[in-house]
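Enquirer: with the sequence up front, the predicted model follows.
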Amino acid sequence: MPPITTHFNLPITGMTCASCAGRIERTLRAVPGVSKAIVNFATEQAHVEARADSMPALIHAVDKAGYSVMNERLELAIEGMTCASCSGRVERALAKVSGVRSVNVNFASERALVEMVGLPDPEVLIQAVNDAGYTAREITDRQTSDYRARIRGNSERTAMGFAIALAFPLLLPMLLEPFGIHWMLSPWVQASLATPVQFLIGARFYVAAWKALKARSGNMDLLIAVGTTASYGLSLYQWARTPEGGMPHLYFEASAVVIALILVGKYLENRAKRQTAGAIRALEALRPERATQVIDGVECDVAISALRLGDVVSVLPGERIPVDGEVTDGESHVDESLITGESMPVFKPFGAKVTGGAINGNGRLLIRTTAIGAESVLAKIIRLVEDAQGAKAPIQRLVDKVSAVFVPLVLVIALITLIVWLSLGASWETALINSVAVLVIACPCALGLATPTAIMAGTGVAARYGILIKDAEAVERAHNINAVVLDKTGTLTTGRPRIASVIAVNGDEQEVLALAGALQAGSEHPLARAVVEACRARAVGLAPLATSRILPGKGIEGSVGNRRLKFGSRRLLSPGMNIPAYVIKQAQVLESDGHTLSWLVDAGDRPKVLALFAFTDQIKAGAAVAIRKLQERNIECHLLTGDNVGSAKLVADALGIADFRAGALPADKSDTVRKLKKSRVVAMVGDGVNDAPALAAADLGIAMGSGTDVAMHTASITLMRGDIMLIPAALEISRKTYFKIRQNLFWAFIFNAIGIPLAASGLLSPVIAGAAMALSSVCVVGNALWLKTWKPGTAR
């Protein structure tokens, strides 16, 4: 039979000309199984006919050619999952859909994050989930999703209430017996109470079990359905064989009470799971739906979705800021605590940047919109938290493997229990009840909830205090960190340097300041901002900048008027360049005093130094305490900076850092991190573009949120404010979260390791087994929720 051929449409990014399209075509045609490949440069699409299983090879070929296949992400709400084996089955079903690159199904949040090539068709994914025996829908509005979850929760509560009301009379004789009261309901009454619990309220277990069997799999529902049906059937058998007028030994209470207890456990478990997702709901609540737009001095109330970049909005005292923007009029203190974790209001003068979701304090502000929708800071924070909570920690892979074989293994153990008891001469009644107890007490729910609930609780509470953990894997890596490499400027220091002195070779400070200011006007580098601020303070006019380019690790080069200039570190100085002796001597003095030095160079035909700039930057408050906390945990601290030796030594000595390296280029920083990784587990902390390679090279990258987007995208953890105390706090919450994961997994495994043998030995009745099983899941989720009590100040 010839292989099935299908048609793929791959959206390609990175093409700049028609030759790129040709190169991709040739690469795709070389892939085994490809019969046709046409790349359209205008639409940026590749149309490929190939074997149905060729998608991974096609993507790899495009990547190898130097381009990339565009991915889209879709979030689905999954209903009907009852244990970890269910989430694994949904994952496998979605992974088989053509075009799916990765799938993460989170049993705790009941969400599936699907990454697909090109524009995904939600209906195809939903159908795949339905075919696997579950229900799926696309999440487009979280408020609607939460509303549906509440409706489902109310339905669960109602079913639980009826089950308890019907099962309690069956349990009552057992409760009264220790007090010497021997009372029993008639068989007809017992059957009347147990039947609706078993087949109406418990119908969900039969439906889910049947779907699992059709998918040639097993789940918790199968164990419950088999176990309770056996108890119910045994009761009917005992009743039928008892002579009229006799009182048979019935087990209706076992089937009904087990179902009621399991429903109680699932209800409490689901309530607790919703609490672990409270961080995202709290962030979503920060988004205002309306804003006051100002057009030609006239204010009008508009929907947030109607705003565009550059629009001006008015925010009165006490109102929530609707957009990311810049203050164009007014000044006020702004409460950003729910976004950055900063407890004190932050003063926002003219020109300051503000974040949507923050609360305006005591003054009216006019704000020009600089980011809307998915590009806003709040939207990015929510996306990061969702990604972290939806991702799987590496330790979860072991749990998934165990869960996949757990139910079949329990069925085998239950069958062995039945056979062994019968072989020992026990009655069918005793053997079957012990076998039922094995089925009831064994449940993979606790295993499936152990990791995701801890991840959701830990990342959620961290986000509340301004610590954004990008992925679950970062939590596992962070708890092993034993070395931290720290950048200086913007990390250990405030990142707001000021000019301490200017030494002009020709003696005209105003002129060299004007040239340096013109060259640095468009730069976001802290030293550039210091130069521009000095020009503004001294009312120095800036000439227009014709061209400019960054010199990585050195500085900046550009043309001001008819002069080509360079501004930056000592590396700009070429050998033999004429530098007055008094300037060299002054540079040595300033550097030994811990100043950062920058040189302004005329880069014409005969390069020469025009001026020397000396900058000073304050060490952040709390930096010494943060370093001491890290060292108390036996974490080595290393200082790595592109600044001069004198400045680096001053900061290192003040903070008690024994190992420091100055004058490091971006490549030097990443090389240093790689060398340290050979003997240590390394975290890199930085905030600038030049820190990005080192952040990527480290075992764990931590970006200061006051830094650049490049650094934050590269890092695994982002600190939303420049408080250096968040570094030990980030490692602490990661360590606590990982500890909770291990703790949960330990108790889940131990529970089954102890409970199943006890049930098989006849030491547990089905009722006690059902209560224990329900309690195990509630305990695991409750244990994870303890993380919500964590505060940065509790780090030790």
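Expert: Everything's here; your move.
Enquirer: alpha carbons only for contacts and neighbour counts from here, please
Expert: Will do.
Enquirer: contacts only, for Leu515.
Expert: 542-543, 560 (Cα atoms under 8 Å, 6 or more residues apart in numbering).
Enquirer: that one and Pro580: what is the separation?
Expert: Distance of Leu515 to Pro580, given as Cα to Cα, to the nearest Å: 20 Å.
Enquirer: about what we covered before: quick check on the contacts of Leu515: which are buried?
Expert: In these, burial by neighbour count holds for 542, 560, counting by 16 or more other Cα atoms under 10 Å.
Enquirer: between the contacts of Leu515, which is nearest Gly22?
Expert: Nearest to Gly22 among those: Val560, at 41.7 Å, using Cα to Cα.
Enquirer: quick check: that closest one vs Ala614, distance?
Expert: Look at Val560 and Ala614: by Cα to Cα, they are 22 Å apart.
Enquirer: cool, Glu299 as well?
Expert: To Ala614, Glu299 is 47 Å away according to Cα to Cα.
Enquirer: what about those two, which has more around it?
Expert: Using other Cα atoms under 10 Å as the criterion, Glu299 and Ala614 rank with Ala614 on top: 22 against 14.
Enquirer: for that one, pull up the helix or strand it's in.
Expert: Here Ala614 sits within strand 608-616, counting by DSSP states H and E.
Enquirer: second structure for comparison follows:
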Amino acid sequence: MSHSLALHRDLEAFVRRDDAGRGRFELLVRGARCAGCISKIEKAVRALPGVEAARLNLTTGKLSVELAGKISDPGRVLETVEDLGYRACLFDPAEAEAAQDKEGKELALALGVAGFGAGNVMMFTVPAWAGLFGQELTPATLTLMYWMAAIVATPCALFAGRPFFRSAWASLRRGKANMDVPISIGVILTLIVSFSETLLGGKHAYFDAAVTLLFLLLIGRYLDHRLRAGARSAARDLLALQAPVARRLTDGVEQGVPVADIRVGDLLAVAPGERIPVDGLVEQGASELDNALITGETALAPVAAGARLHAGALNLSGRLVMRASARSEDSTLAAIARLMEAGAQARSTYVRLADKAAALYVPVVHTAAALTFVGGWALGLGPREALLRAAAVLIVTCPCALGLAVPAVQIAASSRLFRRGVLVKSGAALERLAEADHVVFDKTGVLTQGRPALIDAPAHLVAQAAPLARASRHPLARALAAEAGAGPVAQDCVETAGQGVEGVIDGRRARLGRAAFVGVQAGDVRETELWFGFENNVKIRFAFEDRPRADARDTITKLRALGLSVEILSGDVEGPVRDVAREVGVSDWRAGLTPVEKAAAIDALKAQGRKVLMVGDGLNDAAALSKAHASMAPGAAVDAAQNAADLVFTGDELAAVVESIETAREARRRALENFGFSALYNLVATPAAMFGLVNPFVAALAMSGSSIVVLLNAARPRLRSFNR
């Protein structure tokens, strides 16, 4: 009782409570590996009195718990998680990162040891097979070969199998059996039978099978760990865009403070070139903001007193004094990061083809092995012979072909896509991509080139305005300067926030910027235009546009031919989105969406049963990319978007999207073919082993042959999408 009270007091200090007494805290949970773990932990914690909600993120290991009131006991949450067989402690990002790194290093080391054992044990088991070619080894030599194999394979198998043994033991202690239980039983039983045969002078030992099986399984386990590490880095890159230090104003004096210490109501100063540290409102000053990372809108947003600011937006031209309306953990960036975590968690529940096959394979094979032992003993075989036949069933049906069925195809498909400029981050990504039936495109930087381009301006007019354009940081001015090329810069330049730049060109005063700033009373003012003129002279208008990619319309047509519907979700204003949608041939589009609204749109499509492929490049797309069934980003996308996406394509062509879908669908067909062959192989091999018709050479030949067939099918010259 005293321990429980102490635990309550210790954890209560880390609960963040509001005025109504409702609280929130996080725990780091270790040992959770699958969707079943998530469901079990969340259900048990939510059942506790005083707990309103619980959410476990499998990627980060963070369990977020919301408490209804002060009567709730946070210590009970930790006890409940540990009673389920998992380790838990207060969540510390650094400790969570260290735990994940430690797991990755352990898996990499186990994989290396298993690979070493699988390769070197063959030096001693291959000679044992020589007797099957009429070159019989003497009993003493055969026994020596098996003892040497045992010396190599046993420590390798026991060391490399630790991740499976620990997981299986933790599961059995809770009275349950996860997928690591049959794997552990198979490895340990194989080693026991092999030692028994070696001690008794038998002809058959299977040390090589035990360590080879672990090697194949660890490949998948390590790749899965790397996938989760990529999901963690996406959220980390996103939060890195938040300014680490803010400049708080106290009695007119600026003081640098960590952004985590900012409270609602604080006055903050933001200089040109700095990012907005937290959400808030402008109190003083005027400037232009680059909101492209937040909303995807290409045009700069002029702001003045009273305007709303979002964390992560870039202040370009003027000093702002703002009043914080939210803490850093409640900012727009933090909200997007939470959406990305939720999307990563949802993806972690995706059941891959290999897992579906293994769910059928493992119980069937182990049941067959058990029946072989019981049936053989009942029919008059000795316990040793019955056990050997049962072990033969486990070994002959070693899931080499099954284990290679999907990875071999995915490696072949990924390598071919890589040569075409598409980076595939995981095999599961290809599987999800093959299932996609609806494509959502962002506009800016995806369907379009993502940068303003000058429209049909005479070269001599461009040359006149270029000296002023070279003196400005405005994106449209930079586009004008790029069109003109290198050259002189105007003198005595002064840039007015949100208006334009003024300077002297060859002794004449000139202005470049908004229509009113230059002295033009324009009726229809567009954000994608600049005006230029010398003092008391004719004014020149320069128009810009973000042009669609050259193959955008053709890509949309091909996607529809593949049976996919297409939609545009953009944070840009309505006019440019409508124009681009019309030009590329998309009738279903929405404009002006926030990152949260984009993610909600993806959720709504998923609720309708759609398998959504999201293609985006901005920070405002990151949450939607994480939530989509599959996702792609161009190579020019921000880091957070690239890390959140399943595939990244380089170059200026959208054809990579079509090629990736076709390749993924073909890879899925190849994988299913491999599963069919593997099932046929096991259908023949299992009865043969049960009736004692399989010797070591036949087993080795059959296993090797099945694996070769699978590999050859995966590596058939070219997938259909590359046969054009």
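Expert: It's in. Remember, predicted model here, so these are calculated numbers, not experimental data.
Enquirer: checking my notes, Thr489 of structure 1 in a helix, right?
Expert: No - assessed with DSSP: H, G, I helix; E, B strand; the rest coil, Thr489 of structure 1 is coil; it does not lie in a helix.
Enquirer: what's near enough to touch it?
Expert: Residues near Thr489 of structure 1 by Cα under 8 Å, 6+ apart: 495, 617, 641.
Enquirer: 10 Å instead?
Expert: 495-497, 526-527, 617-620, 640-643, 648, 686-688 (Cα atoms under 10 Å, 6 or more residues apart in numbering).
Enquirer: what element comes up after the helix or strand encompassing Glu79 of structure 2 heading to the C-terminus?
Expert: Per DSSP H and E: Glu79 of structure 2 is located in helix 74-83. Using DSSP H and E, the helix or strand that follows helix 74-83 of structure 2 towards the C-terminus is strand 87-90.
Enquirer: compared with structure 1, how much does that next one deviate?
Expert: Once fitted to structure 1, strand 87-90 of structure 2 is off its aligned match by 6.3 Å on average (mean Cα distance after the TM-score superposition for structure 1).
Enquirer: one step back: who does the helix holding Glu79 of structure 2 touch, helix- and strand-wise?
Expert: Helix 74-83 of structure 2 sits against helix 2-12, strand 23-30, helix 35-46, strand 51-57, strand 62-67, strand 87-90, with contacts defined as 3 or more Cα pairs under 10 Å, 6 or more residues apart in numbering; DSSP states H and E.
Enquirer: against which helices or strands is the last one packed?
Expert: Spelled out, that is strand 87-90 of structure 2. On a contact count with 3+ Cα pairs under 10 Å, 6+ apart, strand 87-90 of structure 2 meets strand 23-30, strand 62-67, helix 74-83.
Enquirer: dump the ones you listed into TSV; add mean neighbour count and distance to Leu107 of structure 2 as well.
Expert: Converted to TSV, these look like this (neighbours: other Cα atoms under 10 Å; distance: least, Cα to Cα, whole Å):
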stretch	mean neighbour count	distance to Leu107 of structure 2
strand 23-30	22	15
strand 62-67	22	21
helix 74-83	19	24
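Enquirer: now render those as CSV, adding distance to Leu172 of structure 2.
Expert: Formatted as CSV, those follow (distance: least, Cα to Cα, whole Å):
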stretch, distance to Leu172 of structure 2
strand 23-30, 17
strand 62-67, 23
helix 74-83, 13
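Enquirer: just give me the neighbour total for the residue nearest to Ser167 of structure 2 when sequence neighbours are not counted.
Expert: With sequence-adjacent residues excluded and distances taken as Cα to Cα, 6 or more residues apart in numbering, Ser167 of structure 2 is closest to Asp180, at 6.4 Å. Asp180 of structure 2 is flanked by 18 other residues according to other Cα under 10 Å.
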